[in-house]
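Undergrad: Sequence first, then the predicted structure:
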Amino acid sequence: MAAVRWSRPGTWLLLSLLAAPLLRVVVSLEPITTGLAIAAASALTGYLSSPKFYCGRLVECCQVDKPFNGTALELSLKEKLFGQHLAHEIIYKALTGFMSNENPKKPLALSLHGWSGTGKNFVSKIIAENIYDLGMRSKFVHLFLSTLHFPHNSQIPRYKDQLQSWIRGNTSKCARSIFIFDEMDKLHPGLIDAIKPFLDYYEHIDGVSYRKAIFIFLSNAGGDLINRLMLQFWDSGKTREDLELKDVENVLSVELFNNKNSGFWHSGLIEKNLIDYFVPFLPLEFRHVKKCVLAELRLRGFHEDETLASQVAQEMTYLPKERKLFSDKGCKTVSTKLDFML
């Protein structure tokens, strides 16, 4: 239980107040009964003071060794993520394997790439929800937005210091911290290398282990490359399900390394192979957008309406213009268009 952080000032005062009614009864009982009552009171106090009672009921705890439910993760991906067979397989296997490893050699680093609306943010949300009950609202899940947290090119040295301090401080409090970097394609070149030491194969850095942390990078960079590969597969008579990770991952990492607008330009994270998986998110077709509409209807408590779902999906714009194969916004505006239809 040493891995569970739950002690707070005033905890024992609260526990004493909870157990006090039972203890008051003890003084009016016979000796034998008194002994039993004292034992019961002791057991109650022990239960109330245990992390099992305290965590989740009173505060959110960092439970590093909490068993991971891979079945629940796979179900979430199946029900909520559409048209992304590669992302589904990679995220499920990578996260399940990492979470079940009691002594990983390095943190898990996932870089998610594709057009807007294809499910990158959605997947990061699913990951957070399957590790912490509060999901993205958990105090152990940290989201960085490039345009919000690192807006000025002139402040890069300051941002690097702040970023290292934030990661060091939060991981020292909870080894199972999750760090999500959104808008990587808008991040200033070189800034992300500030976190390189935390992703490497070090057992400890200044007494802190980062090996159980999770780093997730979200980016539109590489989306055009992924879409070109999809078109090539389409033109060769293959389906999107025929696309394998080996067809995309290497060319994607090279593209990001050489692209000044990727956030990974000449990055040591790529050069030293510290990113475990470059996860491609494929452009969505009409049938996938329709599934997004049906899922949104379920979420709002409506019955699934195939006709309405088709109408909303038809309101989307598709590329290339002459072929109209892929939704240019994925499922990003489904909710807004559904509002209009309803």
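TA: Cool, the structure landed. Note that the coordinates shown come from a computational prediction; the quantities given were computed from them, not determined experimentally.

Undergrad: Only C-alpha atoms from now on, for both contacts and neighbour counts.
TA: Will do.

Undergrad: Grab the most central residue of this structure for me.
TA: Of all residues in the chain, the one closest to the mean position by C-alpha atoms, centre = their mean is residue 124, 3.1 Å from it.

Undergrad: Name the surrounding residues that touch stretch 101-109.
TA: 65, 98, 198-203, 210-217, 274-277 (C-alpha atoms under 8 Å, 6 or more residues apart in numbering).

Undergrad: ditto for stretch 225-234
TA: Contacts for stretch 225-234 (C-alpha under 8 Å, 6+ apart): 114, 239, 240, 243, 248, 252, 280, 281, 282, 283.

Undergrad: Most widely separated two among those residues?
TA: 239 and 252 (19.8 Å; C-alpha to C-alpha).

Undergrad: Mind checking which of these two has more residues around it?
TA: Legend: neighbour count by other C-alpha atoms under 10 Å for residue 239 and residue 252, higher for residue 252 (19 against 12).

Undergrad: picking up where we left off before, please identify the buried residues of the helix or strand containing the residue nearest to the centre of the chain?
TA: Counting by DSSP states H and E, the element that carries residue 124 is helix 120-131. For helix 120-131, burial by neighbour count (16 or more other C-alpha atoms under 10 Å) applies to 120, 121, 123, 124, 125, 126, 127, 128, 129, 130, 131.

Undergrad: A further structure is provided below for comparison with the first:
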Amino acid sequence: MSDQDSSTSASQTEGEVEGEMDEEVDTELDGEVDRDETLRDSSLVSLSSFSSSLHAVIRIKQKYRAMKKRRQELALLGLGADGNPAGAPSKTSPKIFTFDGLTPFSSTLSRSSLSSSVPQKKKRRRRKGVLYPNRGRRRAPPKQEQSRAKYCLYLLFAIVFVQVYNAIENLDDHVLRYDLEGLEKTLRREVFGQQGAVDGLLSHLKDYLSTYVHNKPLVVSLHGPSGVGKSHLGRLLAGHFRSVVGETLVLQYYVLHHCPQEADVLRCARDLTALISEMVERAEEEEKIPLFIFDEAEHMHAEILDALLQLVASKQSNEYLNAVYLLLSNLGHAHVTKNMLHNSSSISTSNLVKELTPILRNSLEKLHPLWTEADVLPLGLLEKSHVMECFLDEMTREGFYPDHTNIERLAGEVEHYPEVGGHEYSKTGCKQVVAKVNLL
């Protein structure tokens, strides 16, 4: 009886559980149907939400069948509907359906079914807005890869710039060594009435002394009448170069003093050549440019002129090319005097050099080929005002009071050419100034 009762109670319990599960499923199905009808009546449901609800109902039914099949298998193995052995007191469940007795699986199932039955909005990815540049700014062009060869080009430019800069600095240093600015101030202060010749001489010196490498020596020939300041200009140049390059690199050669006898001309030419060679070699060692001044060049013999021509020729070695030769003479003074007396109304100091240079060159080249290698500069006649400046300078040097009346009286004693075009030129220039001042 006990076995029958237990089987009967087990069958009853199983029937009750099945009834309860059927009721739960029917309730859920009815709830789903009612919910679907309510959603259909309340608003229009899209085709996608209806299909999802239908799929949820089908899944619930499949799970119910799986659970029912599992209970049958447990019953065949001799276990109760709740998983306990047969004969064990079974748990009673309330007649009213609640969520307390549901397993986690069933609660999860119900929640998933509910959540799947409610249509959910798909989350859309928020796209990042496109950033546009400001209207005031231009759109930056795409960057292009730079070639590495550009850096080599920049380096080459820098090297060339440094080399050029150093060359310019070296030129400036070479010019500063000779103090040409000081020489210019001295000549303009102490040489009167020869503005054009002074400008031409300074221009030749600046161009030549700006570098140490030359293809020929500088030869300048100054020509003019007696007393116009040729020897005075030579003494000023000699004194200045002695102060910048040294006493041993400056030579003042007076033909009537160094070679007074005509019989000694060949020996004088050899001695002059040896002296110049020794000086240029010494200057080459010191990297300086020597100065050779030949005063009263009109008395120089042909042998001495030939020796100078061989020294200034461009075929000589480098040390002979770095030298300055200054020739002072009154050759061609007749052309200077005639030109100034006939054109005194139209000629000026600046135009004197341009007009007389070709005339003097033609006459000098006929005398000797040496002047073909020289730059010719003419010195014009001095006016009475220039002679008065010579007296003022000499009296100041000797310590006399510079009385203007006395200076004008002394200048009047000097012989002058007849006044032409408002100019009164002196025949002897400033040659008699020193002698007259010494008589005071």
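TA: Yep, it's here. Computed from a predicted model, the values in this text were never measured in an experiment.

Undergrad: quick one on the thing from earlier: go through the contacts of stretch 101-109 of the first structure and flag which are in helices.
TA: If you go by DSSP state H, the contacts of stretch 101-109 of the first structure have 98, 198, 199 in helices.

Undergrad: Show me which of the residues you listed are buried.
TA: Looks like these have 98, 198, 199 buried, using 16+ other C-alpha under 10 Å.

Undergrad: Please tell me how far the aligned residue in the second structure for residue 308 of the first structure sits from residue 384 of the second structure.
TA: With TM-score structural alignment as the criterion, residue 308 of the first structure lines up with residue 406 in the second structure. Residue 406 of the second structure sits at a distance of 14 Å from residue 384 of the second structure (criterion: C-alpha to C-alpha, to the nearest Å).

Undergrad: Nearest residue to the alignment partner in the first structure of residue 253 of the second structure in space, please, no chain neighbours.
TA: Residue pairing (TM-score structural alignment): residue 253 of the second structure is matched to residue 144 of the first structure. Among residues not flanking residue 144 of the first structure along the chain, residue 181 sits closest, at 4.9 Å (C-alpha to C-alpha, 6 or more residues apart in numbering).

Undergrad: Give me the mean distance between the helix or strand harbouring that neighbour and the second structure.
TA: Taking DSSP H and E as the criterion, residue 181 of the first structure maps to strand 178-182. Following superposition, strand 178-182 of the first structure is found to deviate from the second structure by 1.4 Å on average (mean C-alpha distance after the TM-score superposition for the first structure).

Undergrad: elements contacting that strand?
TA: Other elements packing on strand 178-182 of the first structure under the criterion 3 or more C-alpha pairs under 8 Å, 6 or more residues apart in numbering; DSSP states H and E are strand 141-145, strand 214-219.

Undergrad: What are the contacting residues of that strand?
TA: 124, 128, 140-146, 213-219.

Undergrad: Max pairwise distance over the residues you listed: which two?
TA: 140 and 219 (22.0 Å).

Undergrad: can you name the residues of the first structure that stretch 266-278 of the second structure overlays?
TA: So stretch 266-278 of the second structure sits over residues 157-169 in the first structure, by TM-score structural alignment.

Undergrad: Quick one: distance of that stretch to the chain centre.
TA: Centre-to-centre, stretch 157-169 of the first structure and its host chain are 21 Å apart (C-alpha atoms, centre = their mean, to the nearest Å).

Undergrad: where along the stretch 1-150 of the first structure do the strands fall?
TA: Using DSSP state E, counting those that start in this stretch, the strands of the stretch 1-150 of the first structure run over 4-5, 62-63, 108-114, 141-145.

Undergrad: related to what we said a few turns ago, turn the buried ones among the ones in helices among the contacts of stretch 101-109 of the first structure into JSON lines, columns for distance to residue 171 of the first structure.
TA: As requested, those are exported to JSON lines (distance: C-alpha to C-alpha, whole Å):
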{"residue": "98", "distance to residue 171 of the first structure": "17"}
{"residue": "198", "distance to residue 171 of the first structure": "10"}
{"residue": "199", "distance to residue 171 of the first structure": "12"}
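
Undergrad: which of those residues lies closest to residue 91 of the first structure?
TA: Proximity of these to residue 91 of the first structure (C-alpha to C-alpha) peaks at residue 98, which lies at 10.4 Å.

Undergrad: Relative to residue 112 of the first structure, how far out is that closest one?
TA: 17 Å.

Undergrad: try residue 38 of the first structure
TA: Taking C-alpha to C-alpha, one finds residue 38 of the first structure at 57 Å from residue 112 of the first structure.

Undergrad: higher neighbour count, those two?
TA: Using other C-alpha under 10 Å as the criterion, residue 38 of the first structure and residue 112 rank with residue 112 on top: 27 against 17.

Undergrad: And that one, what's its match in the second structure?
TA: Per TM-score structural alignment, residue 112 of the first structure is aligned with residue 222.

Undergrad: What residues of stretch 352-362 of the second structure count as buried?
TA: 352, 353, 356, 357, 360, 361.

Undergrad: In three-state terms, label the first one for me.
TA: Taken by DSSP: H, G, I helix; E, B strand; the rest coil, the conformation at residue 352 of the second structure corresponds to helix.

Undergrad: Next: the fourth one.
TA: Secondary structure of residue 357 of the second structure, reduced to three states by three-state DSSP: helix.

Undergrad: what's the average per-residue distance for the helix holding residue 124 of the first structure once overlaid on the second structure?
TA: Counting by mean C-alpha distance after the TM-score superposition for the first structure, helix 120-131 of the first structure comes out at 1.7 Å.

Undergrad: now for that helix, which elements pack on it?
TA: Using 3+ C-alpha pairs under 8 Å, 6+ apart: helix 120-131 of the first structure touches helix 70-80, strand 108-114, strand 214-219.

Undergrad: Please work out which of those is packed deepest.
TA: Counting by mean count of other C-alpha atoms under 10 Å, strand 108-114 has the highest mean neighbour count of these, with a mean of 24.

Undergrad: Against the second structure, what's the mean shift for that one, could you check?
TA: Superposing on the second structure and averaging over aligned pairs (mean C-alpha distance after the TM-score superposition for the first structure), strand 108-114 of the first structure comes out at 1.0 Å.
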